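> Here is a sequence with its predicted model. Questions after.
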Amino acid sequence: MCGIAGFISNNNNNLELSQAESIQKHRGPDASGCLYLQVGDWHIGLAHQRLSIIDLSDAGNQPMAAADGQSWIIYNGEVYNYLEIRAELEQAGLQFHSTSDTEVILAALQYWGPEKALPKFNGMWAFAYLDGPHNRLILSRDRVGVKPLYYFFSERQLYFASEIKTILTMVGGRFSLNYQVIGKYLLQSLLETDNQTFFAGIAKVPAAHLVEIDLASPSLSLTFKPYWRLHFAEPPNDAGEGILKEVQDLFFDAVRLRLRSDVPLGILLSGGVDSSAIAVAMQQVLGPGANLNLLSAVSRDHRFDESQYIDIVARRLDQPVHKVMLDFQPSQAFDYLEKVCWFNDEPVYSFAVVSQYLLMQKAKELGITVVLSGQGGDELLCGYKKYLGFYIQSLLRQGHIPTALKTFWSFWRQDTVLGQFSIMEAKRYLPSFLRPQELNIAGEKLKDFQPEILGLSNNMTLQERQALDYQRFSIPILTHFEDRMSMAWARELREPFLDYRLIEKIIPLPPRYKLRHGWTKYIFRQAMAPFLPPEITWRKDKQGFVNPQSEWLKHELRPGVLDYFGQDSLMFKLGLVNHDNLRQKYRAYCQQSALKGNIWLIDIFNPLALEIWLRKFHDFIQL
C-alpha cells in the first residue's frame, strides 16, 4: 500500500503537491516521486509515496509511465491476480521490464481500457490513470472501497489524495462541517455511510466506480461510471454439498492470492473462527514450516481476554503468538485517542481502533510488512447478532411462522446468540416506538439531522440487508480505520473475506446456509471444520479484538472524560452537542452495572472522540 495525491488546475500548483508529499509520508516511506505535466490548458500534478511490497527495486517506483510514454499511473493497493493478468497480456504480445504489479495494472488499463480492465482485477486499489491518447484522467477505487481516495472539486480545480488531511493542506483555508455526517456519527454511531466526509466539499470517489475527467474540455467535470454491481441469484435447492465445497475452495484461493508478497507476512488472530480460518489456510498454502507471524491483542482482565482461544489455534498450528497487552494507563488512553483520530481523519468509534494501532506498531517492530485480517467475515456470513433478528423478522413478514419459531428455538437451545442480546446495542436497529427513552444530546446545529433506517425495511430480504452492510453501514468504516491504522506504521492489511468472488457467491445465498441449527456462519463453519479445532469451529461466544473500554469510561478515564466534556469544549461552542444533556447522560452511564442498562458505551465514547477530533483538526474548521 502507498499514498497518492494529485491535482488538475488552470494554475501550476507544484507547492501544494510537495506539501501533500510530506503529509502522507507515513503511507510510503520507501520511495516518493512527483510528476508535472500539461495537457491542453490544464496543469496536472501526480505524487506517490511508496511502500514496497512487490518488486522492491526502483523499477516499481511511481509515478510510472507506460511503455510508449503517453500514459501514467499513481496507484495504491494490490491487484492480487496480477500474475494471471500479466500472463494474459503476454499472450497478447506485450512485454514487461519488471516484476511489479503496477506495471501490469498500467499495461492492462492501456491495452483493454479502464472500462474492460477493471472487472478483471481482484484486489484493493485506488489509482489515478492519466490516459494520454484519450486526453482524460481516470480515478478509480476497488469494488468494496478498501483503499481510500478523496477529492475536492471546482470548475477550475480538482484535488485528490489518499487522506483527507492531505486535501485540507493542499487546498488551504478552513472548511465548514458537514452536520449530517456528524449527526450520523454522534446519534447513530455511523461512519462512512455514503461518499460525504466530515468536511463539506470533500468527498470520496465511490467504491466500484471509475471517475472520468475530460482534459480536452475548457471546464472540469466529473463523470461517474460503475463497473461492478452485486447481483442476487439463488442457487438450486439441491446445491448444498456443491456450495459447501465451492465456498471452501474460494476461501482458500482468496487467502492464497493474498499471500503474494516480496516482504514478510503475518496475520491478526483473535481466536474467532474467521481469523483462525485464515491462519490455517495460510499454513495449508505456505507449508507447515512457514512462520505465520501470529499477532493478537490480549487483556489482563479475564472478562475481555481471548487468550484461551488464541492459544488453542496457536497449538494447532505449532506457532508462537506475538501478543500485545492492552494495559496502557488512563493518561496514555487519551494520548492514543489523539493519535488515532489524527491518522483516521475522522473521530474513531471505539478503543478497538487503538488496539489496531498498537498491533500495527508491533508488526513494524517485528518487521512484518503485510498482515492478513478477518474483516468482512461477519457481514458475509451473518455473524452479528442483528442478522438473526432480521432473519426472524423477514420470516414473520412472509408468514413463515413455524420456520421463525423453529429458528428461534434452535438458537435458544444452542445458547449461541440469544444469550448475548443487549438492548444497548440493539436499540439503533429498532423502530422508534420500541426504543428505550433517553436524553437527546444533539445540539442546535443538528436540528435538521435525518437519521438512517438501520433495520430491515419493508420488502427487504436478509441478503439485501447484508449487501447494505458491505456497501454502507459496516465494511466502509472497518476498512477505513484498518487502512489508517496500518498506514500509520507503513503496514499493509489484506482481507480475504472481501474477495469479490466470495461476496458474489455467499451474500446471495438464502439465509438457511448462514443461520442454521442454532449457529451463525453455518456453511463456513462446516467448510472449515476439517481444518480447525472444534473449540474454534463451534465456539459460541463472539468478541473479536476487545478491551474493557466500557469500564474504563466509568472509572479510570472518568476525570479525563469530564475534562473533555467541560463547558468550553468545541462540540458545545459549535452547537453540535447539548452540554447539560450529555453530562447528565454520562452520570447515568457511570451508575449502570457492567454490560447492563440502556446507555451503550458508544453513546459516551462518540462525543468524547468527536471533541478530540475537533481539537486535532481545529485549524481546518470554519468556526
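Looks like it arrived, so ask away. In this text, all values refer to a predicted model and were calculated from it rather than measured experimentally.

> alpha carbons only for contacts and neighbour counts from here, please
Will do.

> give the contact list for the spatially most central residue of the chain.
Nearest to the geometric centre of the chain sits residue 479, at 0.8 Å (C-alpha atoms, centre = their mean). Listed by C-alpha atoms under 8 Å, 6 or more residues apart in numbering, the contact set of residue 479 reads 145, 146, 147, 375.

> Looking at those, which is nearest residue 484?
Proximity of these to residue 484 (C-alpha to C-alpha) peaks at residue 147, which lies at 9.9 Å.

> The closest one reaches residue 75, doesn't it?
No: counting by C-alpha atoms under 8 Å, residue 147 stays clear of residue 75, with 10.1 Å between them.

> Which helix or which strand is home to the closest residue to residue 25 other than its chain neighbours?
Once flanking residues are discounted, residue 25 sits nearest to residue 49: 6.2 Å by C-alpha to C-alpha, 6 or more residues apart in numbering. Assigned by DSSP states H and E, residue 49 belongs to strand 42-50.

> Mind giving me the packing neighbours of that strand?
Using 3 or more C-alpha pairs under 8 Å, 6 or more residues apart in numbering; DSSP states H and E, the elements in contact with strand 42-50 are strand 3-9, helix 14-23, strand 31-39, strand 72-79.

> alright, now check it against this:
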Amino acid sequence: MCGISGFYNYQRPEAGDILGRMNTSLSHRGPDGEGIFLEDGIGLAHRRLAIIDIATGYQPMTSSDGRYVTVFNGEIYNYIELKEELSAQGSVFKTSSDTEVIAEALKVWGIEKALVKFRGMFAFAVLDRKDRTLYLARDRTGIKPLYWAEKNKSVFFASEIKALLNVPEISRKADVSSMNDFLTLGFTIPPKSIWKDMKCFPPAHYAVIKANGETCLRRYWELNLSEKETSLDQAVEDVEEKLADALKYHVRSDVPLGAFLSGGIDSSLLVYLLKKKGIVDKISTFNVKFSDNAFDESPYAEEVSKIIGTDHHVLEISEGTPEILEKILLQYDEPFGDSSCIPTYLISQRMREHVKTVISGDGGDELFGGYDRIRNSRILYGLKNLPFKSLASGMLLAISPMIGKDRYRKYSKVISFSKAELPELFCLLHTYFSEKDKESMLTSSFLEAVRKESPSWKSMSEYIPENRGARVENLMLGMEFNLNLHADYLRKVDIASSAHGIEVRVPFLDNEVIDFSAQLPLKLKISSGEDKHLLREAFRRHISPGLGSRKKQGFGIPFDSWCNGRMRGHIKDLLFSDPAGEGLWRVVDRKEVLALHEAFSSPSTRDYGLLSRHQIYQRIFMLCGLQTWIRKFNPEF
C-alpha cells in the first residue's frame, strides 16, 4: 500500500510545487519514504509503505538503462518468477523489488501481455523517457485505487482524489448524476466520481498517453462467466488447491503478516489453509468484539482460532465518539454511505499495533455467491409475469393490521420489485433512497437537476456481464463483482488500511481463483437455499460442521448503541445546525430529514413505517457523510 500521483504535459511554472503538494496529501499512504521525478512537464511522485525490498525499493524507480521511470502502488506477487523469465531474455535488475519488474516486463513483452502475466494488485504509472509516452494501469478488480483527470491537454493522476484537488485547473464542481447515485446506492458509480472533472480509472484497463496529445484507454481483461460441469468433491479439492496456491504468493513479505478472522466462511478458510498446508508456521489473527450480541462474531472467531491454532487477538469496540465519526468520514474525498467503514477503520487502527500486512477474505461473496439478494433476484424476476399485482397490493394493504408492519413491508417490496426489468431490479436490491423517496426529500432545484440525468439503474446496467443465456443469479454476481466490489467494498478497505499504514491482501481475488470461480456451476455456489455452498462444504469438512452452516452475519456495526452518549447530540448538530440554503439543505428538504431523524432517535419504538431499523440508521449515516463532504469542500452544484 503506497500512494502515487503525477501529471503529463503540464507546463505550469509552479508544477514542481504542485506535485509536491499532491505527494504530501498522500503521506498517510506511505509513511516510510517519498520521492519525486520531474522532467519537461512530466511529474511522478510516490509515498512509500515498505513491504518488499525495504532497503532498495525506493520510488520513483528508474530502470537499469535509464529509459523507464515507475511509480507503483501494490504488489506483483509473482515478481520472482517473472524476474527469472525476464532475466533469461536478457533483462538486468539492480534491486530485489517487484517495482523494477514492471518496466522490464513492459519493455520486453509490451504492456498488454505484461498485464496479463501480472499476478497481483496494482495501480502504476510508467514513463518511457525515450518516446515520451506515459502508461497508466490498474489491476483486474480494482483492489488498488486510481483516479485521473484531463484538463487543457494535460493529464493528472493519483491514488486518491485529495491529491488531484491540489491542481488549480481542476474544479470543485460536483457531478449531479453521481450525487444521485450516492443517494441511491451509498456510493458513486464509476467511472464517474462525485467531482465533475475527476474520473475513476477503470479496473482491468490501461491507458497510453503519447507526446502528440493522444490518450488511448483499453481493457485488457474481462470476467467470462462460462459454467463447466464438475462434482462437489472435485470442486472442493480444486478450490482448496487454487486458494492455497494463491496464498503462497500472497504471503511474500519482508514485514510481519497477520489475518482478519471473523469466524465466517471466507476468512476462516484462508487461515485454515495458511496453517494446515504449511504455508506459514504461525499466524496472528484479529477480530472485532461488540457489546451487542446481534453484531458480535467474536465467539465464533475464537472457536475457529482454537481449532486451527492461531495467535488470536480480540479488539473490543465500544460506543463511538464525534471525533472518530468525523475522522472516518473525512478520509473519503466523496460522500460514502457504507457504515461498515467504521469497524473496518477501527480494526485497521488496532491491527497496525501488531502487523503491517494483513490477509483478508474480501471477494469471496462476489465470486462464490455470498449474498441473499443473489438468490432473491431469481425469485423476484420469476414473479415478473405474475398477474393481478395491483389487486394483490390492495389486498395486502387491507390485511396489514393482521400481518404486522414488518411482513407488510417485506411483501410490499416483493410486489414492487417483481414489476422491474432486470437492470432496474438489480438496482432496487441495493437501493437506500428510492426514486419515490427522492421526489419528496430533495430540494426542488436539486430535484430538477437530477431529473435531467439518467437514473442510477442505467449506469449500473453497464456492469452487468454480456453473457447471453447466463442465469439471473450469475448475472447479478457478475455485476456485484464488476461494480460493488471495487466501488464500495475494496474502496472501504483501502481507505481504512491506508489511513493506518497497513497493506491488506485479498487472495480470493487472485487471477487463478477468479478464473476458477467464473467456470463453476451455479449449483455449487447457491444450492437448496444455501449461499456459498462450495466454500461452506470445504469449511464443514475441515474446520467445523456446525459453524459451516451458520447464517452469514456480515461486518456491520451496532449503530444504535454506538451512537449513544455524545454521538446522538453530535449527529443532530451535524445535520441541523446549518441555516436554510446552506450545507445539507442545498440538496435535501429539512422537514423530510427531521422526520427521519425523529425515527432514528427513538430506537425503542418499532413503528418505522415501511422502513426497517437498519434502513433508518443507514440513511442517517449517508446524510452525515454527505453533510461532512459538503462542509469540508463547499462544492459547486
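Sure thing, it's come through. Note that this is a predicted model, so its numbers are computed, not measured.

> TM-score them against each other, please.
Overlay of the two chains. TM-score (TM-score structural alignment, normalised by the length of the first structure): 0.87; 586 aligned residues with a C-alpha RMSD of 3.1 Å.

> before we move on, back to that, hang on, the residue nearest to the centre of the first structure in a strand?
No: secondary structure of residue 479 of the first structure (DSSP: H, G, I helix; E, B strand; the rest coil): helix, not part of a strand.

> Quick check: it vs residue 303 of the first structure, distance?
27 Å (C-alpha to C-alpha, to the nearest Å).

> Now for residue 426 of the first structure: which residues touch it?
The contact partners of residue 426 of the first structure, by C-alpha under 8 Å, 6+ apart, come to residue 386.

> hang on, the earlier thing: tabulate the contacts of residue 479 of the first structure (JSON lines), appending distance to residue 329 of the first structure and neighbour count.
Shown next, in JSON lines, are the contacts of residue 479 of the first structure (distance: C-alpha to C-alpha, whole Å; neighbours: other C-alpha atoms under 10 Å):
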{"residue": "145", "distance to residue 329 of the first structure": "35", "neighbour count": "26"}
{"residue": "146", "distance to residue 329 of the first structure": "32", "neighbour count": "26"}
{"residue": "147", "distance to residue 329 of the first structure": "33", "neighbour count": "28"}
{"residue": "375", "distance to residue 329 of the first structure": "28", "neighbour count": "22"}
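
> quick one: buried residues of stretch 50-58 of the second structure?
For stretch 50-58 of the second structure, the neighbour count (16 or more other C-alpha atoms under 10 Å) marks 50, 51, 52, 53, 54, 57, 58 as buried.

> which residues are in contact with that stretch?
With C-alpha under 8 Å, 6+ apart, stretch 50-58 of the second structure has contacts from 30, 32-35, 48, 95-99, 252-255, 356-357.

> Looking at those, which are in strands?
If you go by DSSP state E, the contacts of stretch 50-58 of the second structure have 33, 34, 35, 48, 357 in strands.

> Switch these over to TSV; also include neighbour count.
TSV is the format used below for these (neighbours: other C-alpha atoms under 10 Å):
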residue	neighbour count
33	14
34	21
35	17
48	28
357	26
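
> Looking at the second structure, which helix is longest?
If you go by DSSP state H, the second structure has its longest helix at helix 613-633.

> Buried residues in it, which are they?
613, 615-630.

> What is that helix packed up against?
Packed next to helix 613-633 of the second structure, using 3+ C-alpha pairs under 8 Å, 6+ apart, are helix 322-330, helix 566-576, helix 590-600.

> which stretches of the stretch 101-250 of the first structure form strands?
123-131, 136-141, 150-154, 157-161, 202-204, 209-214, 222-226 (DSSP state E, counting those that start in this stretch).

> Just name the closest of the ones in strands among the contacts of stretch 50-58 of the second structure to residue 17 of the second structure, please.
residue 35 (13.3 Å).

> And the closest one? What does it align with in the first structure?
Aligning on TM-score structural alignment places residue 35 of the second structure opposite residue 33 in the first structure.

> Could you do residue 263 of the second structure as well?
For residue 263 of the second structure, the residue aligned by TM-score structural alignment is residue 271.

> How much space separates residue 522 of the first structure from residue 571 of the first structure?
44 Å.

> For the two, indicate the residue with more neighbours.
Using other C-alpha atoms under 10 Å, the more surrounded residue of residue 522 of the first structure and residue 571 is residue 571, with 24 against 21.

> Now do the SS call for the more buried one.
Classified using three-state DSSP, residue 571 of the first structure is helix.

> show me the contacts for residue 297 of the second structure.
Here residue 297 of the second structure is in contact with 262, 263, 288, 289, 553 (C-alpha under 8 Å, 6+ apart).

> filter the residues you listed to the buried ones?
Buried among those by 16+ other C-alpha under 10 Å: 262, 263, 288, 289.

> Report the two of the residues you listed separated the most.
Most distant of these, by C-alpha to C-alpha, are 263 and 289, 11.6 Å apart.

> Touching both of these two, which residues are there?
Common neighbours of residue 263 of the second structure and residue 289 (C-alpha under 8 Å, 6+ apart) are 297, 298.

> if I read this right, residue 516 of the first structure contacts residue 408, doesn't it?
No: contact criterion C-alpha under 8 Å: residue 516 of the first structure and residue 408 do not qualify, at 10.2 Å.

> Looking at these two now, which is surrounded by more residues?
Between residue 516 of the first structure and residue 408, residue 408 has the larger neighbour count (other C-alpha under 10 Å), namely 19 against 16.

> can you pull the contacts of the more buried one?
Residue 408 of the first structure touches 392, 518, counting by C-alpha under 8 Å, 6+ apart.

> Check the secondary structure at it for me.
Residue 408 of the first structure ends up helix, using three-state DSSP.

> and the gap between it and residue 582 of the first structure?
37 Å.

> Residue 526 of the first structure too?
Taking C-alpha to C-alpha as the measure, residue 526 of the first structure falls 46 Å from residue 582 of the first structure.

> More neighbours: the two, which one.
More neighbours surround residue 582 than the other of residue 526 of the first structure and residue 582, with 19 against 15 (other C-alpha under 10 Å).

> Alignment lookup: the more buried one to the second structure.
By TM-score structural alignment, residue 582 of the first structure lines up with residue 593.

> For burial, what's the neighbour tally of the closest residue to that match other than its chain neighbours?
Nearest in space to residue 593 of the second structure, with sequence neighbours left out and distances taken as C-alpha to C-alpha, 6+ apart, is residue 441 at 7.6 Å. Residues lying near residue 441 of the second structure (other C-alpha under 10 Å) number 18.

> and if you look at residue 476 of the second structure?
26.

> pretty sure it is touching residue 461, no?
No: applying C-alpha under 8 Å as the test, residue 476 of the second structure and residue 461 come out as separate, 10.2 Å apart.
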